[in-house]
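> Please work out how this folds:
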Amino acid sequence: MSSKKPLNLVHLSTLVAVAILVGTELVGASWAAGWALGGLFQLDPAISRGIEIVFALAGLVGLYFFMRTAVRHEPIR
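Just a heads-up that it's a prediction; the model follows:
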């Protein structure tokens, strides 16, 4: 059996905190951008919700790529 290194709790807690902070910023800002565009162009509420969802998914994708890079620079093992 190969032995695994123990978890580095300092790096792990840093990554969790960064994920919460950056995730809130990215997803919140992208969701708000979808809401603002729907209101600005006076779109139907269903279309506005669709735009909000698309923008929020784009924010989640951005968070995924950000966290992937963060874990590469702050390994937890």
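> Please count neighbours and contacts with C-alpha atoms only from this point.
Fine.
> Which stretches in the protein count as helices?
Shown for the chain, the helices assigned by DSSP state H span residues 9-40, 45-73.
> any chance of the ones you listed in a markdown table, plus distance to Ser3 and mean neighbour count?
A markdown table is the format used below for those (distance: least, CA to CA, whole Å; neighbours: other CA atoms under 10 Å):
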| stretch | distance to Ser3 | mean neighbour count |
| --- | --- | --- |
| helix 9-40 | 18 | 15 |
| helix 45-73 | 21 | 16 |
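> mind giving me TSV with these and columns for distance to Ser2?
Output for those, formatted as TSV (distance: least, CA to CA, whole Å):
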stretch	distance to Ser2
helix 9-40	21
helix 45-73	22
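> Could you give the number of residues near Leu7?
By the other CA atoms under 10 Å criterion, the neighbourhood of Leu7 contains 11 residues.
> now the spatially most central residue of the chain: how far from Lys5?
The chain has Leu63 as the residue nearest its centroid, 3.0 Å off, counting by CA atoms, centre = their mean. Note on Leu63: its distance to Lys5, by CA to CA, to the nearest Å, is 27 Å.
> now the other sequence, so there's something to compare against:
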Amino acid sequence: MPSSDSSINWTSLITICSAAILIGTELLGAAWASGWALAGFFQLGSTVETILQCVFALCALYAIFVFLRQANRVEPVFKRN
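Model prediction:
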């Protein structure tokens, strides 16, 4: 939690947000495509396809969360004065 004597490091914030958008888009796209491909390859049906896509999407969202935490450690968004 930022204290009252900290300010936002805009360069780090923009860098982290840009990277998160890029990586998040790639991960969620891969999650969707993986669910579709596995269900199609094994002929599992549309219900299982949707379930696989949701499971892979949750894994992707967790990976995005972990990435954001690590990125904030490397490039802190809040800088102390």
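> on that earlier part again, matching the residue nearest to the centre of structure 1 against structure 2, which residue comes up?
Alignment note (TM-score structural alignment): Leu63 of structure 1 maps to Ile64 of structure 2.
> Give me the nearest residue to that match, chain neighbours excluded.
Leaving out its chain neighbours, the residue that sits closest to Ile64 of structure 2 by CA to CA, 6 or more residues apart in numbering is Gly24, at 6.0 Å.
> Just to check, Gly38 of structure 1 is in contact with Ile53?
No: applying CA atoms under 8 Å, one finds Gly38 of structure 1 not in contact with Ile53, separated by 11.6 Å.
> List the contacts of Ile51 of structure 1.
Going by CA atoms under 8 Å, 6 or more residues apart in numbering, Ile51 of structure 1 touches 34-35, 38.
> and with 6 Å instead?
By CA atoms under 6 Å, 6 or more residues apart in numbering, the contact set of Ile51 of structure 1 is Gly34.
> do the same with Phe56 of structure 2
Contacts for Phe56 of structure 2 (CA under 6 Å, 6+ apart) come out as Ala31.
> what's the distance between it and Pro76 of structure 2?
Distance, Phe56 of structure 2 to Pro76 of structure 2, by CA to CA: 29 Å.
> do the same with Ala33 of structure 2
For Ala33 of structure 2, the distance to Pro76 of structure 2 - CA to CA - is 33 Å.
> next one: Ala37 of structure 2
For Ala37 of structure 2, the distance to Pro76 of structure 2 - CA to CA - is 38 Å.
> With Thr11 of structure 2 instead?
For Thr11 of structure 2, the distance to Pro76 of structure 2 equals 10 Å [CA to CA].
> Please apply the same query to Gln43 of structure 2.
Counting by CA to CA, the gap from Gln43 of structure 2 to Pro76 of structure 2 is 46 Å.
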